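Asks: here is the input, now give the coordinates:
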Amino acid sequence: MELILLRHGKAEDHRPGGDFDRRLEEKGIRQARRAAKLLAGVDRLPEVVLSSPRIRAKETAEHFCDEAGLPEPMFQPWLDCGMDPETALRELRGFSEFGRVMIVGHEPDFSGLAEWLLGAPAGSVEVKKGSLVGLEVVPQGRRARLLFSIPPKMIG
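Replies: Sure, this is the predicted structure:
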């Protein structure tokens, strides 16, 4: 399975009332749409998009899907903040019929997942807001091969 990580785009600052309802800023919307254009331009759009239920991730996934002409994203509780790599891999097995899956979520979860799958040392990967990381995952094990890592400045 090819796994594409899209970290949510630039969102509102933290609020005293909580983190769940933070919305994307205009820059975050542009990041999501540009990521879709970039992947479409190289024929690497996902077959399915899964997203954290937090507003900023949901909006990122929705704008990505809208720009790419894909079906609506599916919102998955396991992608919420605090995602565990082993849980993510186990849940992703339920989508093994898809050759290319995108997940939209948060830090430090995505960096931790990439490090875990690649066998990289802690702190060696950083997935910035609005960036894309592509991994070829071996579903039976804890292994992946890095296909690409595109920081937001290169997306446009």
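Asks: only C-alpha atoms for contact and neighbour calcs from this point on.
Replies: Noted.
Asks: what segments of the protein are strands?
Replies: Secondary structure of the chain (DSSP state E): strands at 2-7, 48-51, 74-75, 100-105, 132-138, 143-150.
Asks: could you dump the ones you listed into TSV and include mean neighbour count and distance to residue 16?
Replies: TSV is the format used below for these (neighbours: other Cα atoms under 10 Å; distance: least, Cα to Cα, whole Å):
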stretch	mean neighbour count	distance to residue 16
strand 2-7	25	23
strand 48-51	24	24
strand 74-75	17	25
strand 100-105	25	21
strand 132-138	20	30
strand 143-150	16	32
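Asks: which one of those strands lies closest to residue 87?
Replies: With Cα to Cα as the measure, strand 100-105 is the member of these nearest residue 87 (13.4 Å).
Asks: quick one: the closest one to strand 2-7, angle?
Replies: Interaxial angle, strand 100-105 versus strand 2-7 (axes from the mean of the first three to the mean of the last three Cα atoms, to 10 degrees): 20 degrees.
Asks: tilt between strand 100-105 and strand 132-138?
Replies: 130 degrees.
Asks: tell me which other helices or strands strand 100-105 touches.
Replies: strand 2-7, strand 48-51, helix 55-68 (3 or more Cα pairs under 8 Å, 6 or more residues apart in numbering; DSSP states H and E).
Asks: picking up where we left off before, including distance to residue 34, could the strands of the chain go into a markdown table?
Replies: Shown next, in a markdown table, are the strands of the chain (distance: least, Cα to Cα, whole Å):
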| stretch | distance to residue 34 |
| --- | --- |
| strand 2-7 | 12 |
| strand 48-51 | 16 |
| strand 74-75 | 20 |
| strand 100-105 | 15 |
| strand 132-138 | 11 |
| strand 143-150 | 12 |
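Asks: structure for this one too, so we can compare:
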Amino acid sequence: MANQLWLLRHGEAEPHDAKPDPERELTARGEAQSRAAGRALAALELTFQAVYTSPKVRARDTALLACESLGEHEPIVTPVLAQDFAVADARDLLLGVEPDGRILVVGHNPDFAQVVFDLTGARVDFKKGGVAGVRLEGTRGELIALLRPRELDRIAGVA
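Replies: Predicted coordinates for the structure are as follows:
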């Protein structure tokens, strides 16, 4: 039995010098990316046992907008997703998941790309607003999806 870890990188945000990092908000494009990601995941008929998000404003808002389409969960703010998120943290979040269950985590790079690499050996270009899916069985991980924002738009039916 394999669990799945789905990672959604926050959408495009304000420039780094606009505000302190934790307070940076999504741009209009970032909001659209977040909504499209949620609609695409729903169109793929993915259901999640839980949705976890970084407390940083841009990630939290991405999670909220994506969950509107998923119609499932209120995202759970999880401080470990703010910085230095690692494989051990991902495995901890998966502990409460039923066999063959999946979770969605919303956060940041370079942490997400590193987690995908550490679990699967795949080097990925994790775009803002992009999604990766990893199937975990024991200590093995397999990259099962890597979707860029433009692919998520197509799946979601965004012109």
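Asks: for residue 81 of the first structure, find the nearest of the strands of the first structure.
Replies: strand 100-105 (7.5 Å).
Asks: in the second structure, what stretch matches that closest one?
Replies: Using TM-score structural alignment, strand 100-105 of the first structure lines up with residues 102-107 of the second structure.
Asks: one step back: closest one to residue 96 of the first structure among the helices and strands packed on strand 100-105 of the first structure?
Replies: That would be strand 2-7 among these, by Cα to Cα, at 9.8 Å.
Asks: could you tell me where the closest one falls in the second structure?
Replies: Aligning strand 2-7 of the first structure against the second structure (TM-score structural alignment) gives residues 4-9.
Asks: whereabouts in the first structure does the lengthiest helix in the second structure align?
Replies: Once the second structure is assigned using DSSP state H, the helix that runs over the most residues is helix 28-43. Under TM-score structural alignment, the counterpart of helix 28-43 of the second structure in the first structure spans residues 26-41.
Asks: mean per-residue distance, the matching stretch versus the second structure.
Replies: Following the fit onto the second structure, the mean deviation recorded for stretch 26-41 of the first structure is 1.0 Å by mean Cα distance after the TM-score superposition for the first structure.
Asks: quick one: that stretch to chain centroid distance?
Replies: Distance of stretch 26-41 of the first structure from its chain centroid, counting by Cα atoms, centre = their mean, to the nearest Å, is 13 Å.
Asks: in that stretch, what's buried?
Replies: Of all the residues in stretch 26-41 of the first structure, those buried under the rule 16 or more other Cα atoms under 10 Å are 28, 29, 30, 31, 32, 33, 34, 35, 36, 37, 38.
Asks: pull the contacting residues for the corresponding residue of the second structure for residue 155 of the first structure.
Replies: Matched across to the second structure, residue 155 of the first structure falls on residue 152, judged by TM-score structural alignment. By Cα atoms under 8 Å, 6 or more residues apart in numbering, the residues touching residue 152 of the second structure are 36, 37, 40, 130.
Asks: now do residue 104 of the second structure
Replies: Applying Cα under 8 Å, 6+ apart to residue 104 of the second structure gives the contacts 5, 6, 7, 8, 48, 50, 51, 52.
Asks: now these in TSV, with distance to residue 141 of the second structure?
Replies: Output for the contacts of residue 104 of the second structure, formatted as TSV (distance: Cα to Cα, whole Å):
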residue	distance to residue 141 of the second structure
5	10
6	12
7	14
8	17
48	18
50	20
51	20
52	20
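Asks: for those residues, which one is nearest residue 118 of the second structure?
Replies: Looking across these and measuring by Cα to Cα, the closest to residue 118 of the second structure is residue 5, at 13.0 Å.
Asks: good, wrapping up.
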